[in-house]
Each structure stands twice: as C-alpha cells, then as structure tokens.
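**Q** next come a sequence and a model predicted from it.
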Amino acid sequence: MPGPAQAPTSSTGADHAAVVEMLRYAPVADELAQRFADAGHRLYLVGGSVRDALLGRPSPDLDFTTDARPEQIQRLVSGWAEAVWDTGIAFGTVGAARRGQTLEITTFRADAYDGVSRNPVVAFGDTIEGDLVRRDFTANAMALSLPDRTFVDPYGGLAALARGVLDTPTDPATSFGDDPLRLLRAARFVSQLGFEVAPRVREAMTAMAPQLARITAERVQAELSKLLLGAHPRRGIELMVDTGLADVVLPEVPAMRLEIDEHAQHKDVYEHSLTVMEQAIDRESSDDGGPDLVLRLAALLHDIGKPATRKVEPGRRVSFHHHEVVGAKMARKRLRELRYPKQVVEDVAQLVFLHLRFHGYGKGEWTDSAVRRYVTDAGPLLERLHKLVRSDSTTRNKRRAAALQRSYDDLEERIARIAQEEDLARVRPDLDGNAIMELLGIPPGPLVGRAWRHLKEVRLERGPLDDDEARAELLRWAAEEGIESEGTRGGTEPQG
C-alpha cells in the first residue's frame, strides 16, 4: 500500500510551495481575482484546492470564497465565464466554467446548523477568518489571497499537514454537533490522505458516533464510497470501527471481530476481511479504470455471513456453512439501505455469493460442465471474481497458499481453453426463442422461457450441440413435460 500523502515540512517552504503551485492556475485565477478587485471585493482560493496544492496532489476544480454576495458574484462572472450555474445559490455558491476548469465561488459563510439535520441555516460573513473557522478540518481551513497571493492560515492547517494530523479549527464536539457528517468525513480523509486524527478528534468521534444516524443514507453512502476508493481504506475502516461509526453505517463489519475463521490462522474474521480487501486492491489495474468500488466492497463484506452461521463442530473446529449465501443476502440488504445503485448492490451480492465456490475445485476435479457454470454464473464479474478469490487466501502456511494459487491458475487456464473452444462469454441455448416456438408449435409465453432455460442447462452440461441434437433434446424434454408439440402429435416419438 502507498504511504501517506507527502506533507510540507516547514512553514516557510510550504508557503513558497503553495504560491508556486497556485501559479499553475494563474491564467484563470488571476483573471477572476482582477474582476473582483476592480469591483472592490476580496477573493481567496480556499479549502481542498489549497490543501491539495500543498500536498502536491492534482486538483482540477478550484474553490474560492469572497466577501461579494451571491448576486454580485453572478454579475462579476457573467460574460467572463463560459457557463454559469446557480444550483447552490441558496447556500451562497455560484458555479462557473472557464477554459476547461470548474470554479465554485462562495460568499463568506458564518453558518449555524439546526441541530436536527445537517442542513445549515445560512448566514453570510464578512471576514476570511470567520469563514475558515466554520470549516471541517484545519487542513481545509487555509486560503490564498488573490491576486496578491498572501497565504492565510489562522488555525494551524499548515502545521497539521506537516504532522499528518486531522484536527478541527474549533472544538471538535461543536464542529461535529453542527454537522455530524463530518464524523464520517474524518475517516474518509484518513483513507484519502493517510493521516491520523488528533486525540481530541478521536474522543469526540467516539462520543458522538450515534449522531451520524441524523444524516441521510445518500450522504453517508457518498462519503463511505470516497473512503473505500481512497489510497488507505483499511485505515478509514479501522477508524470507523474503533470509534463506533461503523456500528451506525456498516454494523456487519465490527460484528466480525469476535468470530474466529475456519482456518484458525488469523486474529478474527474482521482482520481477515481487511487483509483480503488490501490484497484485492493490490490486484486492481489502472487499465481497468483505477480503484474498483464493487471489488473493494465485495472484499470487505465477503465474510459478513460468518457470525450468523458460526458453529462449533466436534473437535472444537469452527465452521461457517453456507455463510456465502447468508452473506450475499446481508450485503444486498445493507447496500440497499445505503442507497447504492442497483447494479452495485447486485454485483457485490453476487461476488459474495460466488466467492467460496472455487474451494470445491480441489486439484482440478471439476468437470468442464462445472467450469462452464462458474463462468456463466459470474458473467461480467468473472475478472473481479478471479481477484476476489485469489485475495481470499490469507493463510500463513506458505505451502498451502502456493497450492491454492496453483489450483486457481489451473482453473483460469481451463476457463481460457474452454472459452476459446466454445465462446463462453456468450453461452446461450443452441436454439433461440423463435426456433423453440416453431418446433413446439407454441405462442410466446412462460413455456418458451422454461424450454429456453432447459436448453441452456443442457448447453452448460454437455457443451455445444448441433442443430439436430438440440432439436431432439427439446422434443425429448417436451415429451417428458407432457407438452404436446408438433414433433409429438400423431404419436410420433422424438428421436435422440
């Protein structure tokens, strides 16, 4: 796993680095700043844009804050920006696009929250210091004055970056009480930046974790996804579990801490699952589009069915029979409650359901039919399933680990061979729906679907059939089912 993001090491060096980094944005930022200055307003580059510049991270979008009110911002960017939108204007934010860069310009804020939801009661402020103190973490409470490029850091954000620590500009209990989503944002930034949280922040997170229940599922899901897609998701998940946030968001994960896995080689199923997630991440490829949310969720949740299926067998051996079936149902339920898209829910649940099937392969005992079913059931998830199954080997027995990898190598080779011979990616019955209706003399309806599924099962079991064999098999099935078909009317017995 990569290390934490590179933090600045000194105040002077970092100040200079910030100015140099911001110069990359000079054409757009300076133009915008000059428009505001000419109108008598102040403009600052702020928040994540400044933080990421100091850390040497790319930041395609630019966030600004200003003493200008929203309607004044609209007038100043109108005619200069190539596009302007006001979807956030109720909260003082005007969006704009200029030469391929997205800009968000927000009036100084002095928000208060209603104490029930996370919805702020918007109040505009008059100073940059008042705006920065209401931000979530000191690392996000720095600004760069434009166009003079004066660095503004009233709450020690630069020092916090240098130490790799997340702290709040004000008392953390006040900050989290105003907006409980910040509890989860802390874990998300730990994942993204590799930082630690300040002791007082950890204490407040632990004490206030139940308040995260005030936040809508959609907002929680967005933060959880960003956490899982970060560079250090294990750190983020561990912080969630240790502070009790996971009890609110993903209670199935901390529930695994007390369950010893069946190999008795790991501290518990929880630790095993975190290791599997890390190993799955190591198998991700930039060619596949970078971080894979479905794979990471499946790796984290693949064993959540174990607590419910735990049984102590004779000889004190612990078993978890059918935990993949139970786990798939649990994963589907939890992800639906978190409002994940339907495809993400079904893909993760299917990977959890299938992750244990390989263990019946042994030393290659599967028939070609079993291999076809494995590929067909995985469908477009096959490559992810390969990565998940390989990652699920965390045994400390090097000989056993090597044997498992060799066995899976053999399975993949067989899949490749059969796929080349039979085009497994598009396994379909040897007769389509039209041919079935014509041969059986039946109209469209459920009976066609039943016949289609039977022929697909035959295709998986026996491999491709030629046309005569497929037709004979369909007639044989129809006769067994008592279905009068064109081929059986008049006492004609189907052949084959």
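**A** Done, it's in.

**Q** okay, CA-based contacts and neighbour counts for the rest of this
**A** Will do.

**Q** hmm, who's touching the strand or helix carrying residue 105?
**A** When elements are assigned from DSSP states H and E, residue 105 belongs to strand 101-107. Strand 101-107 has contacts (Cα atoms under 8 Å, 6 or more residues apart in numbering) with 60-70, 73, 92-97, 124-125.

**Q** for ChimeraX, what selects the buried ones among these?
**A** A single ChimeraX command selects the buried members of the contacts of strand 101-107 (16 or more other Cα atoms under 10 Å):
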select :62,63,64,65,66,67,68,69,70,73,92,93,94,95,96,97,124,125
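
**Q** so which of the contacts of strand 101-107 belong to strands?
**A** 61-66, 93-97 (DSSP state E).

**Q** which one of these is nearest residue 372?
**A** Residue 372 lies nearest to residue 61 out of the ones in strands among the contacts of strand 101-107, by Cα to Cα, at 46.9 Å.

**Q** tally up the residues packed near the residue lying closest to that closest one once chain neighbours are set aside, please.
**A** In this structure, residue 61 finds its nearest non-sequential neighbour in residue 102, 5.0 Å apart by Cα to Cα, 6 or more residues apart in numbering. Neighbours of residue 102 under the rule other Cα atoms under 10 Å: 16.

**Q** next one for the comparison:
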Amino acid sequence: MIDLFRRIAPIADELGALFAGHGHELAVVGGSVRDVFLGRIGNDLDLTTDARPERVLEIVGGWADSIWTIGIDFGTVGVRKGGWLLEITTYRSEAYDAKSRKPEVVYGDTLESDLARRDFAVNAMAVRLPGHEFVDPYGGLADLDAKVLRTPGTPEQSFEDDPLRMLRAARFASQLGFTVDPAAVAAMTAMAGRIEIVSAERIRDELDKMICGAGPREGLGLLVDTGLAAHVLPELPKLRLEIDEHHRHKDVYEHSLIVLEQAIAQEAAGPDRVLRWAALLHDIGKPKTRRYEEGGRVSFHHHEVVGAQMAKKRLTELRFPKDVVSDVARLVELHLRFHGYGTGEWTDSAVRRYVRDGGHLLDRLHKLTRADCTTRNRRKAQALSRTYDELEQRIARLADEEELAKMRPELDGNEIQEALGIGPGPVVGKAWKFLLDLRLDKGVLGKDAAREALLEWAREQGLTG
C-alpha cells in the first residue's frame, strides 16, 4: 500500500498537516482507499474530518485554489488544489425516517463512528493523515481480496438507515465485478419495498452508474432477483414472463440482457448511456402487445411504438435529462425499422428515409440493430449481418453523392412562397413536406425540376388556377 499511496501522499499530507495544525483530524476514506488497493488512482479524493463544515471552510480558505459548497448541507466541502479535486466531509451518520425522501444528517465525533455508517466494508477503510495510519475495523481489505460486498454491521440496519445502499450493492457488482454477501442479498429481498422512500434522482444516479458499469448484467440480475427492480424499473422483470415469437431465448428478459452486452461490445469510446439504456429497454413494449396467433405463434405487433412510449415515461419519472429521454425513446421506436424493409434490395428512397429517421442517432441505431440479432442460427445471423453491411455501404455512397446529413427540400420557405405566389401560412408547411418527400424519393433534382413538381402538386391540390 505504501507504494500505491505514494502518488497521492504529497497533496494528502499537505492537507493533513494543515488540519492537524488547526487541531483537527483528517483521513482519506471510502472509495478513495478502496481504489488505491485496486490500482485505480485518479485525481479526486474523498476525505473525512472531525471539523464541522464552517470550520473546514476556514481551514482551506487560504490554501485551496477554489472552493464549492453545493454539498455543505450534507457536511461536504469541495476543494480544488492544482489538478486535484478533494471532497472533505465531516464525520457523520445519516438515516431515513418512514416518511422522508431525504436523509437526515447527524455529525459524528470519531473516525470509527463515521466508518461504521459506511455502506460496505470495502468502503469503510481509511488512512489517517498525515501519518498514513491504516484503519480497517470491519475487514474491508479481506473483503476486497475476496471480491465480496458485505455491510459493516447487519445489512438490515444498514439498509434501514439508507435504503439506497441496496441499489449501491447492485451498482458495485456491476462496476467492480464483486459478489454480494448472501446475508445482504437476503436483506435486500426482504426490504425491497423500502427503496420507494428514496428520491427518484438518487435512484436514477445509481441505476445510471450501474448501466454504465463494466458488467451491468450482474447488477440488473441482482435487482430482478431481489425484487428491487419491481420498484425502480418494473418493466424489466415483466420481460421474464414473455417468450419471444421465435422461441430463440429463455425469455425476452434474457434476450434484452444479451442485446445490452452486444451493444456494449460495439462501443468505441467508453460507456454510451443512451445506447445502453435503449438496448436494455428496446423490447419493453412486448408484454403489452403480446398476441397468440394460429399455429402456436406469438406476435408483438407495434411493440416498438408502445415500448418507446413506456421508455419515455419511465426515464422521465426517473428524472433523466430531456435529451436522454428523447434519444432513448427514439431508438426504441426505430429498432425494428431495418427489418421492415425485408431482406431484399433497398431502394435509394428507403435508404434516404432510414437516414432521415435516424438523424443524429444513426450511428447508435446501427449498433442497436446489430446488437438485436441474438439468433443461435449462425447462417441466419451472418445473412443479417451481410444485409446490414450492405445497407451501411449504401448509406455511405448516398451520403457522398447527396449529402444525406443535410437532407432537406431543394426549395426553402421563401422560394416556395415565391413559386406559389402566396404568403406565410399552413400551405407553405404542406408544400415543404411535399418537397421533402420528393427529395427522399427521387434524390437531388435541381431547383427548376423541384419548382415544376411543386407547381404540379399545387394544381392537383387546387391551390392554383
């Protein structure tokens, strides 16, 4: 540990000496200590102290490059010093009462009492500053070696104090690849309903971190198995009951997890939250649209449209940003569009419309469509892949020829008004849509041909003499 800690020691020791000089304790704590042992040292540190927040502000006032107090109501003062971001939190304990959605913060007086209220033993380790005394009263280092998540005290008391810790267990299982102690899993199962007291924003943050972790399948599986998903993401466990129309998978739930994993495998620059959420939720409309057909088949007609509405509703209730909600819902709506054109040759018009509909999500739509192929029939999978390869090649060719990304009518609003001899109004919008459809169907015609087509359309509509 000495070698691992050496990198952060200068800044930590400097700050520890500063606090000691003012008669206060300071320690590196929690995830920062855990990550040192995991070799994941970044430029941010979590620290804890016996000094109250107002006193922390006085101590760091002349030392820090900048200070922020957005978390001061919860005892946290943020500090930037050089390239380091430091969060200094007063020793504390926090708990919910039966009717509150926000934790009540109570300050503590000792490092040991602060560690006792931590979520898991691997996060209940500390290093006192500036002397580097390692403090591990709950066996966090042994748990780290065993890759297990165990609460410092009884899991029932821990989850009663802060129900969000049940979601953190799933999140850490995803991020770290750890298993959860059976006693904690049992408590999560028994206390799943307690999660409803937690605010949507805090639940969203944990779910999002889990989805963007290294192995979200493990975390999602834990949520479903314990019953927590029924309270925070109820659409997911409902998929377990739905057998897909080709009987290719155990259920749609398993299919969705495979699609998520296959989408992740296509990421090129780190976690893509929009792609991952769309992959997980792409089939959530199936339970509502299931129909039994002749011959024992099951259909899910228009499940993409229903699913898009459901995804929008769920993510909105979880307080996701509007752009994330819109993008995920749109991908869910479009995820079957490729299959709607069959396996035959795509017309240029169909390709243009596919690009237009995909818009700024086109690259993600490519990845989601490819990820959605989970058939075990290798020949069929290869045929689908080849067909999509051909589609992407067609898109690239037309993009070069016609600037598909800038696709719009060849006449703008002013030119439409001039050609038709009209002023602003709803007719201009109808004419614009006609010209856009013409552009999609025929490609680039040139302004003269577009104007002639517009005039012919106007005559058919009875808009000219």
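**A** Yes, it's here. Just so it is clear, the model here is predicted, and its values are computed rather than measured.

**Q** that older thread, just want the angle from the strand holding residue 105 of the first structure to strand 93-98.
**A** Here the directions of strand 101-107 of the first structure and strand 93-98 differ by 150 degrees (axes from the mean of the first three to the mean of the last three Cα atoms, to 10 degrees).

**Q** which ones are touching the counterpart of residue 225 of the first structure in the second structure?
**A** Residue pairing (TM-score structural alignment): residue 225 of the first structure is matched to residue 208 of the second structure. By Cα under 8 Å, 6+ apart, residue 208 of the second structure lies in contact with residue 273.

**Q** thinking again about what came up before, could you give the residue range in the second structure aligned to the strand holding residue 105 of the first structure?
**A** Matched against the second structure by TM-score structural alignment, strand 101-107 of the first structure falls on residues 84-90.

**Q** that stretch vs the first structure, average distance?
**A** Compared with the first structure after fitting, stretch 84-90 of the second structure deviates on average by 1.1 Å (mean Cα distance after the TM-score superposition for the first structure).

**Q** where's that stretch relative to the chain centroid, distance-wise?
**A** 26 Å (Cα atoms, centre = their mean, to the nearest Å).

**Q** swap in stretch 384-404 of the second structure?
**A** 29 Å.

**Q** follow-up on the earlier one: report the angle between the strand holding residue 105 of the first structure and strand 61-66.
**A** Using the same axes, to 10 degrees: strand 101-107 of the first structure against strand 61-66 is 20 degrees.

**Q** can you check my assumption that residue 27 of the second structure lies in a strand?
**A** Yes - counting by DSSP: H, G, I helix; E, B strand; the rest coil, residue 27 of the second structure is part of a strand.

**Q** leaving out the residues flanking it, which one is nearest to it?
**A** Going by Cα to Cα, 6+ apart, residue 27 of the second structure has residue 128 as its nearest residue, at 4.2 Å.

**Q** distance of the aligned partner of the one you found in the first structure from residue 46 of the first structure?
**A** With TM-score structural alignment defining the correspondence, residue 128 of the second structure maps onto residue 145 in the first structure. Distance of residue 145 of the first structure to residue 46 of the first structure, given as Cα to Cα, to the nearest Å: 9 Å.

**Q** between these two, tell me which one has more neighbours.
**A** Neighbours were counted for residue 145 of the first structure and for residue 46 using other Cα under 10 Å; residue 46 has more, 24 against 19.

**Q** so what's the residue count around residue 153 of the second structure?
**A** 15.

**Q** doesn't residue 115 make contact with it?
**A** No - assessed by Cα atoms under 8 Å, residue 153 of the second structure is found out of contact with residue 115, at 10.5 Å.

**Q** can you give me the strands in the stretch 351-496 of the first structure?
**A** Counting by DSSP state E, counting those that start in this stretch, the stretch 351-496 of the first structure forms no strands at all.

**Q** what lines up with residue 301 of the first structure in the second structure?
**A** Alignment note (TM-score structural alignment): residue 301 of the first structure maps to residue 281 of the second structure.

**Q** residue 422 of the second structure -> the first structure?
**A** With TM-score structural alignment defining the correspondence, residue 422 of the second structure maps onto residue 442 in the first structure.

**Q** contact partners for residue 68 of the first structure?
**A** Residues in contact with residue 68 of the first structure (Cα under 8 Å, 6+ apart) are 41-42, 107-108.

**Q** could the residues you listed be laid out in a markdown table, adding distance to residue 231 of the first structure and neighbour count?
**A** Output for the contacts of residue 68 of the first structure, formatted as a markdown table (distance: Cα to Cα, whole Å; neighbours: other Cα atoms under 10 Å):
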| residue | distance to residue 231 of the first structure | neighbour count |
| --- | --- | --- |
| 41 | 39 | 16 |
| 42 | 36 | 20 |
| 107 | 32 | 27 |
| 108 | 32 | 26 |
